[in-house]
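> Following is a predicted model, sequence given first.
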Amino acid sequence: MSSASELPEPRFAPASVDASHQIALELRRYLEREGLRPGDRIGTEQELAAEFGVSRPTLREGLRLLASSHLIRVGRGRAGGIFVARTPGEGMSRNVSESISMMLATESVSLGELLDARLFLEVPLAGLAALNATEETAAELQAAIDDATGHTPGTPPFNDADTRFHQTLARAADNELLRAFTDWILEVLQPKLIEEIGSRTDGDEILRQHRDIQRAVRRNQPAAAEKAMRAHIEYLMRVQRGDA
């Protein structure tokens, strides 16, 4: 029989007042503290209820709060349990994207307003990318440009390469919070832009702008990268307004 000293150290403090919210907060902190990744197993309902000292219905309410934030998923069956669905940063990003998508669908915000917001978010992101960029970053940006060359804006090959270009910049910026607040650009804004102005954009001009950004990033020149990104977004704004 195991002695008390041999029991594993508790991962979570026992839940008390407002238990479901405390459970959600403790689990969120646990994901961040342990650096858990999507697919990692946290435990079963029975195990977690015992650790928190609560009933399973109370635990489920806390899990529901986390699931609504896209952080966990519940697997059923013998190999089931509670699994990480997204990191906290990814979960926040998903919430932002869903909120903006709903605002766009209900016309609470216009495409022009989203482009304005993009200008204030993605310009400094490009500067950070240039500051932190490696040779691998520059190579990935160039590969995305090469893959888009010869294709028309609005077609899958061009769109996929364009998305990879901006994803590479976001990763290179190495700022999880800023990245979480800019993921909606690719998830919500880009598809809407393609639908509305894809046929009116000049593919050669887009690629020229991407080359300017890539060159500044490769040379680790933040000011030049910000200037090039600003020119890129302002071009899209002119096309959207019908001025280009």
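Ah, there it is.
> Every contact and neighbour count from this point should use C-alpha atoms.
OK.
> residue ranges for the helices of the chain, please.
19-34, 45-52, 56-68, 88-105, 111-132, 135-148, 156-173, 176-180, 183-184, 190-197, 203-218, 222-241 (DSSP state H).
> and the fifth one, what other elements does it pack with?
Translated: helix 111-132. helix 156-173, helix 203-218, helix 222-241 (3 or more CA pairs under 8 Å, 6 or more residues apart in numbering; DSSP states H and E).
> what do you get if the cut-off is 10 Å, keeping everything else the same?
helix 88-105, helix 135-148, helix 156-173, helix 176-180, helix 190-197, helix 203-218, helix 222-241 (3 or more CA pairs under 10 Å, 6 or more residues apart in numbering; DSSP states H and E).
> L31 against G91, yeah?
No: if you go by CA atoms under 10 Å, L31 and G91 don't touch, sitting 11.7 Å apart.
> before we move on, the earlier item: out of the helices of the chain, the one nearest E6 is which?
When those are compared by CA to CA, helix 45-52 sits nearest E6, at 15.9 Å.
> Second structure for comparison follows:
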Amino acid sequence: MAKSAADDPIRNLATRRAIAATRGEKVSRTVARLVARSIADDGLDPGATLPSEQEMAKNFGVGRASVREGLRLLEAQGLVTVRQGLGGGPSVAEPTGAAFGDTMSMYLQANDIRFAEVVEAVIEMEGLTAALAAGKVAAGDVDPDLLRALGPEDHDDASNREFIEQSLGFHDSLRQMAGNYPIALMASALAHLYSDRALGFHASEWSEMERGAFDEQHAEIARAVLAGDVTSARNLAVAHMRESVTMVLGENPTITQDRVDWK
């Protein structure tokens, strides 16, 4: 395992200097930045244990209150998890598009953004990720496991929830194939904001006709991506998302004018 900052006196000294050099910034925010940087520098995986509050306070040369507030900042952003009680403490969380989307919703609410803009962004981002995925295939730069994820879908015995999860999983595979983490994260965050709200307005069960339409459209997108056809992949993904929005919101078109609320 990579050596942590707690075991490295040179890094501890540099960290203390970084804290001391803080100007116009709360110490807790500086602590949060340094912890996040340490997670990246040490290559810590989700679930990895971080030093305790007491250890961090000693290493950083700050009070435990500042460490605690810094960890809360990171926890609110979905970067760490802090478990209370015996055997608890901070650990590395797994950043997700859903967590990023929840944070994004706060900014959208503050700017009085309507759901229609989220829908428009989702449509365009799904087209972009499909195009990027096709480009990666054309360049021969795709993990074979991701290619297999675009294989034929079988929803015959799937429950309504399973069908939705499988359909969302298809788009998640495209985002991973796109090979661009910032774009994939943004697309995933927007998809979360859309699906978290819109899918609740659909009928309780998806009909066989709707499932068949999704399967056929996913298959067309997959063929274009696997053929490395960037233009077709983008156009098919955009058309699919537009039809999906019509299908999901067809009976509730007025929700597009609702404000996006912070989750």
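The structure has been received and is ready for your questions. All values reported here derive from a predicted model rather than from experimental measurement.
> Ok, which of the helices of structure 1 comes nearest P8 of structure 1?
Nearest of these (CA to CA): helix 45-52, 10.9 Å.
> Buried residues, that closest one. List them.
45, 48-49, 52 (16 or more other CA atoms under 10 Å).
> before we move on, what about stretch 76-86 of structure 2?
77-82.
> Touching it from outside, list them.
32, 35-36, 39, 46-50, 52, 68, 71-75, 88-100, 102-103 (CA atoms under 10 Å, 6 or more residues apart in numbering).
> Spatially nearest residue to the residue nearest to the spatial centre of structure 2 (excluding sequence neighbours)?
By CA atoms, centre = their mean, structure 2 has its centre lying nearest to G97, at 1.2 Å. Distances taken as CA to CA, 6 or more residues apart in numbering put A189 closest to G97 of structure 2, at 4.3 Å, once the chain neighbours are dropped.
> Trace that neighbour over to structure 1, please.
Applying TM-score structural alignment, one finds that A189 of structure 2 aligns to W184 in structure 1.
> That match touches L104, doesn't it?
No: with contacts counted by CA under 10 Å, W184 of structure 1 stays clear of L104, the gap being 11.7 Å.
> Looking at those two, which is more packed in?
W184 (22 against 17; other CA atoms under 10 Å).
> How about the contacts made by that one?
93-101, 114, 118, 190 are the contacts of W184 of structure 1 under CA under 10 Å, 6+ apart.
> Closest one of those to Y235 of structure 1?
Of the contacts of W184 of structure 1, the one sitting nearest to Y235 of structure 1 (CA to CA) turns out to be R118, at 12.5 Å.
> Now for the closest residue to A130 of structure 1 other than its chain neighbours: which residues touch it?
In space, and not counting its chain neighbours, A130 of structure 1 is closest to V217: 4.0 Å by CA to CA, 6+ apart. Listed by CA under 10 Å, 6+ apart, the contact partners of V217 of structure 1 are 126-135, 137-138, 141, 169, 172, 211, 223-226.
> Of these, select the buried ones using a PyMOL command.
A single PyMOL command selects the buried members of the contacts of V217 of structure 1 (16+ other CA under 10 Å):
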select buried, resi 126+127+128+129+130+131+132+133+137+138+141+169+172+211+223+224+225+226
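> Alignment lookup: L31 of structure 1 to structure 2.
Counting by TM-score structural alignment, the partner of L31 of structure 1 is I39.
> Please report how far its match lies from M209 of structure 2.
47 Å (CA to CA, to the nearest Å).
> between the two, which one's more packed in?
Of the pair I39 of structure 2 and M209, I39 is the one with more neighbours under other CA under 10 Å, namely 20 against 9.
> Show me the common contact partners of W184 and L104 of structure 1, please.
Common neighbours of W184 of structure 1 and L104 (CA under 10 Å, 6+ apart) are 98, 114.
> Let me see the contact set for the residue nearest to L27 of structure 1 when sequence neighbours are not counted.
Leaving aside its chain neighbours, L27 of structure 1 sits nearest to F12 (7.9 Å; criterion: CA to CA, 6+ apart). F12 of structure 1 sits next to 22-23, 26-27, 29-30, 48, 51-53 when contact means CA under 10 Å, 6+ apart.
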